[in-house]
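In: how would this look folded up:
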Amino acid sequence: MSNSSVETVTTPSDKYKIVLAVAIIAIGIFAYSYFSDMNIYARVGMFVGSLVIAALIFWFSEAGRRSVDFATGSYSELKRVVWPTRAETIQMTGIVFAFVIVMAIFLWLVDKLIEWIIYGVFLGWN
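Out: Now for the predicted structure:
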């Protein structure tokens, strides 16, 4: 990971771009609902078109560029991950299941002990 400092600078034009992108998505949702008598493909096309236009507007904002930089950095980090083998995965899953079973039995025993102490010893309800 890099240790670079992050400075967030948001200009008014970037804020307007993001507000415009959200408004375009809202218009697409409204158009999908309002034109209910039209063909479903046309309605879906209007909605998808609004998503594409909003994505393009967001892409050209500073927040959009930061999002793309974050996605490319995340992808490069993902390529460096050493994934476990199938045998290691099965072994670790078995260990987790065994631990869950042991903890369930332990908590059941503690519950029964507390129940016996409260109802049997203190209250005398047998």
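
In: when you work out contacts or count neighbours from here on, use the C-alpha atoms and nothing else.
Out: Will do.

In: what about residue 36, helix or strand, and which?
Out: If you go by DSSP states H and E, residue 36 is not part of any helix or strand.

In: alongside the first, I'd like the structure of this one:
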Amino acid sequence: MIDKIKLAFSLLLLALGIAGFYLFEDKAMVVRILAVLAGIVASVAVAWTSPQGKQALSFFNESVAEAKRVVWPTRQETIQTTLAVAVLVMIMAAFLALVDIGFAYMVQWIMGRGA
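Out: Next up is the predicted model:
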């Protein structure tokens, strides 16, 4: 039960940070942004004390580790793939344009309006 209260309190802190942005509308923009950031930081700090927060932190750390293992394509591979996609898009656009024109003529012919 205490974990649910922590998460609810975390959401309340986040909401208060966002509300602070609107409550301080007569203040400088820096103060308004700091109110939101303070709400976010406080919310995250409280949320990480719960098991769900610890799971989220663990998931974030694992995601960063997995992203470091990704093999990114070289510049040449990226350019070649982009060109292949662009050519395929142009071919499909031309094909669909021809099909559309063909259907338009067929509908006009069926309706007796001539082509």
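
In: what's the TM-score here?
Out: Superposed pair, TM-score by TM-score structural alignment, normalised by the length of the second structure: 0.88. Supporting alignment: 114 aligned residues with a C-alpha RMSD of 1.5 Å.

In: what's the counterpart of residue 8 of the second structure in the first structure?
Out: Using TM-score structural alignment to pair residues, one finds that residue 8 of the second structure aligns to residue 19 in the first structure.

In: for residue 45 of the first structure, grab the count of nearby residues.
Out: By other C-alpha atoms under 10 Å, 14 other residues sit near residue 45 of the first structure.

In: residue 44 of the second structure versus the aligned residue in the second structure for it, what's the distance?
Out: When the second structure is aligned by TM-score structural alignment, the residue opposite residue 45 of the first structure is residue 34. Distance, residue 34 of the second structure to residue 44 of the second structure, by C-alpha to C-alpha, to the nearest Å: 15 Å.

In: same check, this time on residue 63 of the second structure
Out: For residue 63 of the second structure, the distance to residue 44 of the second structure - C-alpha to C-alpha - is 18 Å.

In: quick one: the helices in the second structure?
Out: Remark: helices assigned in the second structure by DSSP state H are 2-23, 29-47, 51-68, 75-110.

In: the third one packs against which elements?
Out: Read that as helix 51-68 of the second structure. Based on contacts counted as 3 or more C-alpha pairs under 8 Å, 6 or more residues apart in numbering; DSSP states H and E, there is no element that helix 51-68 of the second structure packs against.

In: between it and helix 29-47, how many degrees?
Out: Interaxial angle of helix 51-68 of the second structure relative to helix 29-47 (axes from the mean of the first three to the mean of the last three C-alpha atoms, to 10 degrees): 110 degrees.

In: now helix 51-68 of the second structure on the first structure. Mean distance?
Out: The superposed helix 51-68 of the second structure is, by mean C-alpha distance after the TM-score superposition for the first structure, a mean 1.1 Å from where its aligned residues fall in the first structure.

In: which part of the first structure lines up with that helix?
Out: Going by TM-score structural alignment: helix 51-68 of the second structure matches residues 62-79.

In: my guess is residue 50 of the first structure contacts residue 32. True?
Out: No. Residue 50 of the first structure is not in contact with residue 32 according to C-alpha atoms under 8 Å; the separation is 10.3 Å.

In: and whatever residue of the first structure lines up with residue 83 of the second structure, how many neighbours?
Out: Superposed on the first structure with TM-score structural alignment, residue 83 of the second structure falls opposite residue 94. Residue 94 of the first structure sits with 12 neighbouring residues when counted by other C-alpha under 10 Å.
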